[in-house]
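>>> 3D model of this:
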Amino acid sequence: MSWAPGGVVDTIGRALAQSMSDLTDGRFVVVNRDGAAGIVGAQALAQARPDGLTIGFGPITPITTAAHTIRNVPFTAQNFDYVCKVFENVLTVTVAEASPFRDLPTLIGAIRTRPGALTYGHFGTNSLGHLSFANIVRGLELRLVDVPFRGEVPIYPELIAGRLDFGIGTVGGSRGKPVRLLAVFGESRSIAAPDIPSTRELNLPTLQPVLAGLMLPRGAPAGLAQRFDTLCRQATEAASFRAVMARLGEPILYADRAAFTAAALRDDAEKRALVHALGLLPQ
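Take a look at the predicted model:
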């Protein structure tokens, strides 16, 4: 697991691991390897032996952005076998419930009138949350202060305490917290937040949702990867897993190995183009 305990990704990953354990004679143990916007976990997976004993779960963003944004990262998108997609993590622009900002156009107006004064939190430098809003900043020529965190969970206390003006979160991660969603990133509204406008609706630069699922280190036997794909599909169909996803308000969006692989490689190409457009240099 490339993300910190307690968030939506962690909760879904643990539910999936339990469901897979219930379907087999084995036991899937979750280990959190968070840090560097998911790159620490991705690197650990890339360097693991492709014997099926180490499986990665989470968003593919650290994989499809790292090679284009971080110097000397010892992996690329080609170093992984994409087993199955489980869900899509929909990003949001979020404010505290007590915030004066009721919609995203009003927030953007405040950023314009107070250049360099407003602050926002995101999942880490060059994470998709960072890139998504940086894309809006570039398109609208805005100036503000971004504050990187180690994942989504630590953003909310700072947001609620008023130490951040807004944050980049997720639909699931915001659920049950005293916060307000101003927009979701995407071409259309999220099934999990149908009342919240999309960035496309608001005529703002838009990136696709975060693709999340199971991965193996490159080099695993094709038969092994296919067995994990079959197990993944069965696990997402299990009542226990569906109950967790329903509680989180997250739709299950399973995609098989072939479809997930194609989507991951397309995402890699899109992120390469975005990083070039933003003028970002590997750090």
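>>> From here on, just use CA atoms for contacts and neighbour counts.
Noted.
>>> Excluding sequence neighbours, find me the nearest residue to V184.
Leaving aside its sequence neighbours, V184 sits nearest to T92 (Cα to Cα, 6 or more residues apart in numbering; 4.3 Å).
>>> The one you found - how many residues pack around it?
27 (other Cα atoms under 10 Å).
>>> Can you tell me the element it falls in?
strand 91-96 (DSSP states H and E).
>>> Any idea how far that strand is from the middle of the chain?
Its chain's C-alpha centre and that of strand 91-96 lie 14 Å apart, by Cα atoms, centre = their mean, to the nearest Å.
>>> Next, the structure of the following sequence, for comparison with the previous one:
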Amino acid sequence: MPDVMHAEMEMCAGSVSRRGAMIGAALSAFAFDRAVAQSQGLRIVAPFSAGTVIDAMARRLAEALSLHLPERPVVMNRDGASGTLAFAELAQSPADGSSVIFGAASPLVVHPHLRRDPKLDPADYRPVCQMFEQPLVLVVSRRLELRNVADLVELAKKRAGALKFGHYGLASATHIELLGFARTAGVEVIEVPYRAHGQLVADLASGALDAAISTPGTFDTGVIQPLMLIAGQPIALYPDLPTSASLGFPPALPVFGGVFARAGTSDETLARLARAFRAASEEPDFQATARRLGVLTIFGDGDAFARRIKEESLRVQALLGRLGLVSQ
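The predicted model follows:
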């Protein structure tokens, strides 16, 4: 069966020369140095497969960036291991800003507390900027003919240990939310990790999968029924859907993310990256795509993003402790 949640990318290397930087600055207030721009351009790695929210956002972001850079960035998907594969590869790329990840912060916020992985050290990365936040949603196959979360919990108790719940892989936010839901509801379910979002949706539609923790705006509500928004308040996409907070479930684990570069990238290059991504995030087409997918566009500079990652990591550590989970 599949495994993970959101898509990755990578980029080509290019050296940053003083002369190139001057030419780049002349081309645009947001331009990268000319040497990088004239190599293979900026490469944006999406840590999840095609069809996911991260993939759709990354590709719209690349289009928006093309309005502020000498040439359009290249988007590459690098899905696997709940997004950590993309981060592991970024750690081996040149520290020159030519390759970045656009994705959720989960590999740096959640993963270190669940599994000790020598290939993933948060110190190997520099947060460039936060760009988004997104709630999750509990969905079920319409073949179950359930009306609400109470019906789902009743069915899960009646068929103890038999219902199949999908998520996007170990240490993903969807995995943690599933564990929290099952613990709070007092039910036992079969966890099914997915690598490809499309397969998870297909299995829900066919009835091979009973329920899942997923991202909003990426499925046909005619065959897949959303039951609960995992958030503190409603969003425009599902204004009438009950929230986890209103139903008495634990505080939601926010899916937030943005752009990451390799540690060692110069402050000057990080600043240029942040300015370019901020400008792109304000483009109307990018904003429209975010709204359609139920994503909140929230920009924060590198320092603010780093603080958020640290704060949420501590909160996740406490949550996992309450769930009885420890690093392995």
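>>> tell me the contacts of the residue nearest to V184 of the first structure?
By Cα atoms under 8 Å, 6 or more residues apart in numbering, the contact set of T92 of the first structure is I168, G169, T170, V171, L181, L182, A183, V184, F185.
>>> what's the matching residue for it over in the second structure?
Matched by TM-score structural alignment, T92 of the first structure corresponds to V137 in the second structure.
>>> same question, A235 of the first structure
By TM-score structural alignment, A235 of the first structure lines up with A280 in the second structure.
>>> How is that match assigned, secondary-structure-wise?
Classification of A280 of the second structure using DSSP: H, G, I helix; E, B strand; the rest coil returns helix.
>>> hang on, isn't it packed against R60?
No: using Cα atoms under 8 Å, A280 of the second structure is not in contact with R60, being 9.3 Å away.
>>> between these two, what contacts are shared?
By Cα under 8 Å, 6+ apart, A280 of the second structure and R60 have these common neighbours: F286.
>>> Which position in the second structure pairs with T119 of the first structure?
Checking TM-score structural alignment: T119 of the first structure goes with K164.
>>> again, but for A258 of the first structure
Checking TM-score structural alignment: A258 of the first structure goes with D303.
>>> Would you mind measuring from the match of T119 of the first structure to I101 of the second structure?
K164 of the second structure sits 31 Å away from I101 of the second structure when distances are taken as Cα to Cα, to the nearest Å.
>>> Counting neighbours, go ahead and name the busier of the two.
Taking neighbours as other Cα under 10 Å, K164 of the second structure and I101 compare with I101 leading, 32 against 18.
>>> I'd like to know how far the more buried one sits from P112 of the second structure.
18 Å.
>>> quick one on the thing from earlier: can you state the mean residue-to-residue distance of the strand holding T92 of the first structure versus the second structure?
Strand 91-96 of the first structure, aligned to the second structure and superposed, deviates on average by 1.0 Å (mean Cα distance after the TM-score superposition for the first structure).
>>> hey, where'd the strands end up in the second structure?
For the second structure, strands defined by DSSP state E occupy the ranges 43-46, 74-77, 99-104, 125-134, 136-141, 164-167, 190-193, 211-214, 224-230, 255-262, 296-301.
>>> so stretch 190-204 of the first structure matches what in the second structure?
Stretch 190-204 of the first structure lines up with residues 235-249 of the second structure when matched by TM-score structural alignment.
>>> Quote the end-to-end distance of the matching stretch.
Length of stretch 235-249 of the second structure, first residue to last, Cα to Cα: 18 Å.
>>> any idea how far G257 of the second structure is from the residue nearest the centre of the second structure?
Closest residue to the average C-alpha location of the second structure: A104 at 3.0 Å, with Cα atoms, centre = their mean. From A104 of the second structure across to G257 of the second structure, the span is 4 Å (Cα to Cα).
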